[in-house]
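In: any chance you can model this:
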Amino acid sequence: MTQTPSTPDAAASDAPPAPTPPISPSALPSLRRRVRAVLIVTQILGGLGTAIGFALAAVLARDVSGTEALSGLASTASVTGTALLAMPLASLMASRGRRAGLVLAYAIGAFGASVVVLGAVMENFPLLLIGLVGFGAGSSANLAARFAAADLAEPDHRARAISTVVWATTIGAVLGPNVAAPAGKSVSGLGIPAAAGPFAWAAGVFVVAAIVVALLLRPDPLLTARALHDTGSDGVPEGRSLRAGMQAVRASSKARLALVTIAGSHTAMVSIMSMTPVALTHHGADIQLIGFVLSGHIAGMYAFSPLMGWLSDRLGRLSVIGLAVGLIGAAAFVAGTAGPSHGRTALGLFLLGLGWSAGLVSGSALLTDSVPQAARAAVQGLSDFVMNTAAGVGGLAAGLIVSQAGYGPLNAIAACLLLPMAALTLRGALRKA
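Out: Next comes the predicted model:
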């Protein structure tokens, strides 16, 4: 088979799917290694670009807007951009493959980061938010890459394949907050606010990531997987729309649990993490301390993802989803009761990262397991749309909650988001038993 199968949606597209060269089964191990290597490099770059900008996003929003109540809009704008791009990128990837979608996402992220810098220089808060929406495309690329890792993976190694790519983000993501201060100093003589310096660096990093994907992610993993699996054989149309994704999720209780897990874990994490820098400044923390705390959090998010993948493959998806509920709940308690203790806040953020990792890896693997090959691109796009839309609402609410009630109540409310996850996981475990 030399190209992807013809489908109604593909025929309706403006351009036909890109041809896929034949791949023999004996060549698959080498192809998997090559795809994984490219994704690891781009995840390091994407993680660096996203983390370096996001480290001081809430602080920059507060400085430009002049009020703490609007600081939560920084994370809201960013995750809104990620959510808005999720389905268009899924559609593009379904017709043109992962490479086209990832290149476009990184390019938009670079443009958005540049607009953030411009908004900061002009002290224009609406322009800043517009830039942050575009900046969120960098996160879209990082999220989509985990599914690219699963395209060619064997089913019993799928969670580990996802977790390896998630893990690769550790290097750039941990480094990002710690170079925020040098990035701020580097623009001091250019009339750019120090808190906007990280976004100038992020723009360049995203450009490099786009170039790496464009040149090296060949052949495309999604188009190759589709050619190998003959998507027409399972009777499922190659849907690329939001509606197609929703239909596939409605048909599978496991897919619904996976979607709730991914969205709940991500929303709780974003809500707490986005306001932690502001809470730390209330207790005298400087930029370097904030960077240290966020680095620990990001290490928890990514560094232990291979462990979460191994556990998910060995013990089952439901067990690791239950672990995610416990870790995020513990994180909300520790961070929410930390008060002026920077050490307790750091511990809470580390646990929060671990819980997010458990939820994202197990949920993503379960989602991929639960729907046919033909519907995966649409369902994966729907997943990223839902998780980031929910997190955008959470980020907006987080700023208002902290300004009116405080950081402790924010953590308590975020913990309540775990209840649907816990209930559905328990029901799934009882059915399995």
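
In: going forward, measure contacts between C-alpha atoms and count neighbours the same way
Out: Noted.

In: quick check: buried residues in stretch 244-256?
Out: Buried positions in stretch 244-256, judged by neighbour count with 16 or more other C-alpha atoms under 10 Å: 244-246, 248-249, 254-256.

In: compare with the first, here's sequence two:
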Amino acid sequence: MTSTAPTSTTTAIPDPGQAQRHVLRVLVASQILSGAGLAAGITVGALLAQDMLGTTSLAGLPSALFTAGSALTAVVVGRISQARGRRPGLAAGYLTGAIGSVGVIAAAMLDNPALLFTALFVYGAGTATNLQARYAGADLARPDHRARAVSTVLVATTLGGVTGPNLAAPTGTFAGHLGIPHLAGPFILSGLAYALAAVVLTLWLRPDPLLTARTLAHSGPTSTDTAPATATGPGTEQGRGGVVLGALVMVLTQLVMVAIMTMTPVHMHGHGHGTAASGLVIAIHIGAMYLPSPLTGWLVDRYGRMTIAAASGVTLLASGILAAAVPGESVVLLALALALLGLGWNFGLVAGTAIITDTVPLATRAKTQGLVDVSIAIAGATGGMASGIMVAATSYPVLALTGGILSLSLLPAVAATAYRR
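Out: As a prediction, this is how the structure comes out:
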């Protein structure tokens, strides 16, 4: 009896480095799929609502709804992950997003706004799950590679995120052949992509990164080099301060990014551009959100979380100024402004995630991360809803400039935290 216990324990604990490499490969595959699902819906969500309701003032409602839905999902995915591991939590979230996509298609066919809004809320599960996956990438990462591990997961979204919006026109044409309204076409891609992401995670995310990190944390000294936070975690004051700062960085960048991004296709549509042009701009924006992630991760690990968090605020300000200044007819300059918007968001997300991961202990990691992402989702919902109202009352340039100025509030928060340390 005593001789078999060590053997079973040894085989139950995988090599941390090998497990981390496998986890990242599986997460990369699922993120490519989910990125396509996420981006396709974003491209036409506002246009679908505008077409169905006949007003611009509520064009930001779809973004608000699926980000509000992502808030609820962030809590659920976090709690499932805390109790049972990352694999069931992430798979359930993507499957729910696929169901929401089907609901959007049905709403468009029935011309039913109430069903559309309900389905968009459910569709938001995919957004929350896409973001939650970044935490899974860091569960088994070495302390000096946390930001780079997060970035690896984020950059995987780029391929799907860039492909999705550019398929808006072809999927719309395909939908027309099936008797589905043109603008609902991208949600066919979203539903399929989210469902496939759930299948990939269910079948291949083994060993589960969070459960493995807990096992390593209790197995001996090896865990200190593999897990991004120990079982005991940092001091209470330091941990609380880190969570607050990390959440603030991600909340503000999400609010500004969603507000400007949501109304850009509507702004372009008002200046005579079609879905192909707006899809290209959104594709460039989403590429800038995720493609720089490996560099951002290296910068965060090399130069510190605070430096890159501050750079996020400055980059978002530049984006807001440019978006406000360029003429609506210029697709190139709008694409540049949206690229800066995506880059500023990327800086904030990677730096903020690293701050959170540094300060949250394993014992409460998934639950706390889920609650932080609730705040991010609420910020996105607020930005999406307020953006349509603000553009209807003022203009797109006023919205863009306001967002840029608001992002500067990151600088005093980062400076105050850095001074306390």
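
In: now the TM-score, please.
Out: The TM-score (TM-score structural alignment, normalised by the length of structure 2) is 0.92; 402 aligned residues with a C-alpha RMSD of 1.9 Å.

In: now render the buried residues of stretch 244-256 of structure 1 as JSON lines, adding distance to N411 of structure 1 and secondary structure.
Out: Output for these, formatted as JSON lines (distance: C-alpha to C-alpha, whole Å; DSSP: H, G, I helix; E, B strand; the rest coil):
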{"residue": "A244", "distance to N411 of structure 1": "35", "secondary structure": "helix"}
{"residue": "G245", "distance to N411 of structure 1": "32", "secondary structure": "helix"}
{"residue": "M246", "distance to N411 of structure 1": "31", "secondary structure": "helix"}
{"residue": "A248", "distance to N411 of structure 1": "33", "secondary structure": "helix"}
{"residue": "V249", "distance to N411 of structure 1": "30", "secondary structure": "helix"}
{"residue": "K254", "distance to N411 of structure 1": "28", "secondary structure": "helix"}
{"residue": "A255", "distance to N411 of structure 1": "27", "secondary structure": "helix"}
{"residue": "R256", "distance to N411 of structure 1": "25", "secondary structure": "helix"}
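
In: matching residues in structure 1 for stretch 334-349 of structure 2?
Out: Counting by TM-score structural alignment, stretch 334-349 of structure 2 lines up with residues 345-360 of structure 1.

In: how big's the offset between the matching stretch and structure 2?
Out: Following the fit onto structure 2, the mean deviation recorded for stretch 345-360 of structure 1 is 0.5 Å by mean C-alpha distance after the TM-score superposition for structure 1.

In: helix, strand or coil: sort out the residue sitting nearest the centre point of structure 2 for me.
Out: Centroid check for structure 2 by C-alpha atoms, centre = their mean gives L131 as the closest residue, at 3.7 Å. Following DSSP: H, G, I helix; E, B strand; the rest coil, the label given to L131 of structure 2 is helix.

In: in structure 1, what residue corresponds to it?
Out: That one, L131 of structure 2, aligns with L143 by TM-score structural alignment.

In: ok, now which ones touch its match?
Out: By C-alpha atoms under 8 Å, 6 or more residues apart in numbering, the contact set of L143 of structure 1 is D384.

In: what of the one 10 residues further on?
Out: Under the criterion of C-alpha under 8 Å, 6+ apart, the contact partners of A153 of structure 1 comprise 32, 161.

In: quick one: the helices in the stretch 1-150 of structure 1?
Out: Ranges of helices in the stretch 1-150 of structure 1, per DSSP state H, counting those that start in this stretch, are 8-12, 28-54, 57-65, 73-96, 98-122, 125-135, 137-151.

In: hmm, who's touching stretch 413-421 of structure 2?
Out: Taking C-alpha under 8 Å, 6+ apart as the rule, stretch 413-421 of structure 2 contacts 241, 245, 306, 309-310.

In: roughly how far does V59 of structure 1 sit from M93 of structure 1?
Out: 35 Å (C-alpha to C-alpha, to the nearest Å).

In: let me fix that, I meant to ask about L280 of structure 1.
Out: 40 Å.

In: can you check P177 of structure 1 too?
Out: Applying C-alpha to C-alpha to P177 of structure 1 and M93 of structure 1 gives a distance of 31 Å.

In: comparing the two, which residue is more hemmed in?
Out: Neighbours were counted for P177 of structure 1 and for M93 using other C-alpha atoms under 10 Å; P177 has more, 32 against 25.

In: looking at this, that one is in a strand?
Out: No - per three-state DSSP, P177 of structure 1 lies outside any strand segment and is helix.

In: help me confirm that it comes into contact with G49.
Out: No - taking contacts as C-alpha atoms under 8 Å, P177 of structure 1 lies outside contact range of G49: 10.0 Å.

In: superposed on structure 2, where does stretch 39-49 of structure 1 end up, distance-wise?
Out: Its aligned residues in structure 2 lie a mean 0.3 Å from stretch 39-49 of structure 1 after superposition (mean C-alpha distance after the TM-score superposition for structure 1).

In: please disregard the earlier target; I meant stretch 386-400 of structure 1.
Out: Using mean C-alpha distance after the TM-score superposition for structure 1, the mean distance for stretch 386-400 of structure 1 is 0.6 Å.

In: what range does that stretch cover in structure 2?
Out: With TM-score structural alignment as the criterion, stretch 386-400 of structure 1 aligns to 375-389.

In: other residues contacting that stretch?
Out: In this structure, residues lying in contact with stretch 375-389 of structure 2 by C-alpha under 8 Å, 6+ apart are 56-68, 70-71, 128, 247, 250-252, 254-256, 258-260, 262-263, 399.

In: please redo it, this time with the cut-off set to 7 Å
Out: Stretch 375-389 of structure 2 has contacts (C-alpha atoms under 7 Å, 6 or more residues apart in numbering) with 56-61, 63-65, 67-68, 70-71, 250-251, 254-256, 258-259, 262-263, 399.
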